[in-house]
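>>> next input, structure requested:
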Amino acid sequence: MTEDRLPGSALLPLAYRECRQIAAAHGRTYFLATRLLSAERRPAVHALYAFARMVDDVVDRAGRSAAAHDRDPAAELDQIERDLRAALESRLGSARTAPHASSADRQNDRSWESGPRPRALVLAAVTHTIHRYDIAAQHFWTFLDSMRMDAPGAPAFRNRYATMAQLREYMRGSAAAIGLQLLPVLGTVVPVSAAEPAAAALGEAFQLTNFLRDVAEDLDRDRVYLPADALAAFGVDDALLFECRRTGRTDPRVRRALAHLIAVNRDLYRRAEPGIDLLEPRVRPAIRTAATLYADILHHIERSDYAVFDHRAVVPRHHRLRIAATEFTTATLRGRLTR
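Next comes the predicted model:
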């Protein structure tokens, strides 16, 4: 019996374990914050992260090297969507039924992570998570639509954004949708719809922080995820960005543009922060930790004098652990004081 046809009771632990390993390897900040969640919620968060990572890697590989990507990324995203739709429709994520790998998965099961049938395992875990927590499937189709904007050859492909409005259209699917996927897993003390605006804002805040941190890496793939009109207001264009990347030095005009966009980013965090109190009390420390650690990336960019072209801003591990410990201690004391 092949691994992608194991009985559901055997496959789901394997599938969730695969997702946990992906989250631990690639999402250090999220993984640390997830440690503050209850053991019951962690696997679902790992599954959602692993699915997003799997899709993101499809377009990242295409952006890094067309020669290294032996499949059309747009077609690959379409296949992932078909596989997920089929799994949801047949309830393959239930503990009673095991998902089968698609023909595309069998051909590409080592294309983004090592190990047996990783795509089938991630799809099994995320499908089970969607059913278990009654997550609206539309959030996944919105996410995939934004990812097609990253896929060379797709009709929606775009590697430049003229305005913040255009960039927010992309982030609505690439980041806000992920926040909305998480809400039913985390739980809320208000109707889910009341918590959605803040969750979407926090997703956008995380995404914009990534863009500011990864300017150099994105330029290497001929992508600019910063709005052209905001850059132009400070005298910055593509030529100047590429020159900064070539020399590894941040031009004063770019420094001022980045300072402006960091202020915009912090406003998103401020708008999202009240939404954390709309979540179930037990999950608030984890989300506060993730928000604090991600916002700290902005501080590290500033402290480096905006040197985003010669190194990647990273929050030191000891600082991440200290923030997580502080949030856990604070939450524990609050719980004792409110009993």
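>>> C-alpha only now, for contacts and for neighbours.
OK.
>>> the helix or strand where residue 17 lies: which residues count as buried?
Element membership of residue 17, judged by DSSP states H and E, is helix 8-26. Within helix 8-26, the residues that count as buried by 16 or more other C-alpha atoms under 10 Å are 8, 11, 12, 14, 15, 16, 17, 18, 19, 20, 22, 23.
>>> the fourth one contacts residue 120, correct?
Put plainly, it is residue 14. No. Taking contacts as C-alpha atoms under 8 Å, residue 14 lies outside contact range of residue 120: 10.8 Å.
>>> show me where the stretch 51-200 of the chain has helices.
Counting by DSSP state H, counting those that start in this stretch, one finds helices in the stretch 51-200 of the chain at the ranges 73-89, 103-108, 118-133, 138-148, 164-171, 177-186, 192-213.
>>> switch these over to CSV; also include distance to residue 56 and mean neighbour count.
Formatted as CSV, those follow (distance: least, C-alpha to C-alpha, whole Å; neighbours: other C-alpha atoms under 10 Å):
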stretch, distance to residue 56, mean neighbour count
helix 73-89, 10, 18
helix 103-108, 15, 14
helix 118-133, 13, 25
helix 138-148, 7, 20
helix 164-171, 13, 17
helix 177-186, 12, 22
helix 192-213, 13, 21
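>>> for comparison, sequence B:
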Amino acid sequence: MTDDPTFVPAPVRSQALASGPVDARADLAACKQILAEGSKSFAAASLLLPRRMRGPAAAFYAFCRVADDLVDFSADPSAAVVELAARLDRIYAAARAHQRNPQAVDALGDPVDRAFARVVGEYAIPRGVVDALIEGFAWDADERAYETMDEVLGYCARVASAVGVVMTAFMGPRDRRTLARACDLGAAMQLTNICRDVLEDADRGRLYLPAAWLRERGVDPVHFVAAPRDYVGDQRITGAVEAALDVAEGYYRRADAGIGMLPWDCRPAIRAASTIYADIGRVIRERGCDPLRGRAHTSKGRKLWLLACAWVRRTPKRVDAGQRDAPAIPACDFLLEDFE
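Predicted structure coming up:
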């Protein structure tokens, strides 16, 4: 949610771009516009993607953005999830039919759906991975509670690691070891988001830090969500945030160890995404891990510097074989089954 009166949810923007003749290039342009307006960090990192990947990445991101906003801004989130599943049915049916009839995708009424259907067919993206993403949105709609870090990682697997798996498939690798490192990066980035957005999530009645961690520190999770501003500077909350950042940092290191397994031309963008998001964690730590001191972000200049560094040094100098070859996060293991 947002208090910005000028904000227009992605599904509304997508429909507004649906007028006119159906054209694959116009559909992709609509996706790129949604990408540019929806995530500055992702858009910045995508500038380093090889040209062959920019279209598929934009189409997939736009679908994710539309799906997320459809749930977040719906008066009935549960009904929105059902609508999303039906929408995905149509996308995959069109992708299958597209192999026999190139015009099959044109029957879809939304430019994002059409662009994503073409990508699904071209890259043979398993339905189960995208279903996992929709399940994550369903968990949000159900206001699911997360007691332990393992449960939080189950959420991260659906809303973030699934994205990493699809992006890696676009790049080419589909082996378990490489996909496991993509899951690590997705989990690390989502944990960073969770730490950055603690106050915003509490204002929406949500808590993604493990509830058990708050109880262990003497904080009632229900009271925290109801009155988060009562905990400004509270070391029990800052301690929980710091602990979550520590978990994220471990997964960033494992993900970095896998960057060398990616195609050479894809490494700068993934390196940039990792360092830009990890840098948000640095800012949070500099603020004492207090989520009530405002939303942490990196400056435009800092992003440009990190982008340049990622381009120059696209592969980390030191790679720990144990981290590179580590098994997938157990909560993410199911995402890899359709690739075996």
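>>> related to what we said a few turns ago, which helices and strands does the helix holding residue 17 of the first structure pack with?
helix 28-34, helix 42-64, helix 118-133 (3 or more C-alpha pairs under 8 Å, 6 or more residues apart in numbering; DSSP states H and E).
>>> select, out of those helices, the one closest to residue 186 of the first structure.
helix 42-64 (8.7 Å; C-alpha to C-alpha).
>>> what about the longest helix anywhere in the second structure, how far off from the first structure?
Secondary structure assigned by DSSP state H gives helix 235-258 as the longest helix of the second structure. Compared with the first structure after fitting, helix 235-258 of the second structure has a mean deviation of 1.1 Å; criterion: mean C-alpha distance after the TM-score superposition for the first structure.
>>> now that helix: which residue numbers in the first structure?
Mapped onto the first structure using TM-score structural alignment, helix 235-258 of the second structure covers residues 252-275.
>>> show residues contacting the matching stretch.
For stretch 252-275 of the first structure, contacts defined as C-alpha atoms under 8 Å, 6 or more residues apart in numbering pick out 195, 197-202, 204-205, 208-209, 212, 230-231, 233-236, 241, 291, 295, 298, 302, 305-306.
>>> report the buried residues of that stretch.
Using 16+ other C-alpha under 10 Å as the test for burial, stretch 252-275 of the first structure gives 253-259, 261-262, 265-266, 268-269, 272-273, 275.
>>> in those residues, find the pair that's most separated.
253 and 275 (34.8 Å).
>>> circling back to that earlier point, turn the buried residues of helix 8-26 of the first structure into JSON lines, including distance to residue 246 of the first structure.
Converted to JSON lines, those look like this (distance: C-alpha to C-alpha, whole Å):
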{"residue": "8", "distance to residue 246 of the first structure": "52"}
{"residue": "11", "distance to residue 246 of the first structure": "48"}
{"residue": "12", "distance to residue 246 of the first structure": "47"}
{"residue": "14", "distance to residue 246 of the first structure": "44"}
{"residue": "15", "distance to residue 246 of the first structure": "42"}
{"residue": "16", "distance to residue 246 of the first structure": "42"}
{"residue": "17", "distance to residue 246 of the first structure": "41"}
{"residue": "18", "distance to residue 246 of the first structure": "38"}
{"residue": "19", "distance to residue 246 of the first structure": "37"}
{"residue": "20", "distance to residue 246 of the first structure": "37"}
{"residue": "22", "distance to residue 246 of the first structure": "32"}
{"residue": "23", "distance to residue 246 of the first structure": "32"}
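>>> what's the closest of these to residue 166 of the first structure?
residue 23 (29.2 Å).
>>> pretty sure that closest one sits against residue 48.
No. Checked against C-alpha under 8 Å, the pair residue 23 of the first structure and residue 48 is beyond contact range at 9.4 Å.
>>> which neighbours do the two have in common?
In contact with both residue 23 of the first structure and residue 48: no residue, using C-alpha under 8 Å, 6+ apart.
>>> related to what we said a few turns ago, quick one: the helix holding residue 17 of the first structure to chain centroid distance?
Distance of helix 8-26 of the first structure from the chain centroid (C-alpha atoms, centre = their mean, to the nearest Å) equals 17 Å.
>>> give me the contacts around it.
3-5, 30-31, 43-44, 46-47, 49-50, 94-99, 118, 121-122, 124-125.
>>> just stretch 213-225 of the second structure next, same as before
Stretch 213-225 of the second structure has contacts (C-alpha under 8 Å, 6+ apart) with 148, 202, 203, 205, 206, 207, 211, 230, 231, 236, 237, 240.
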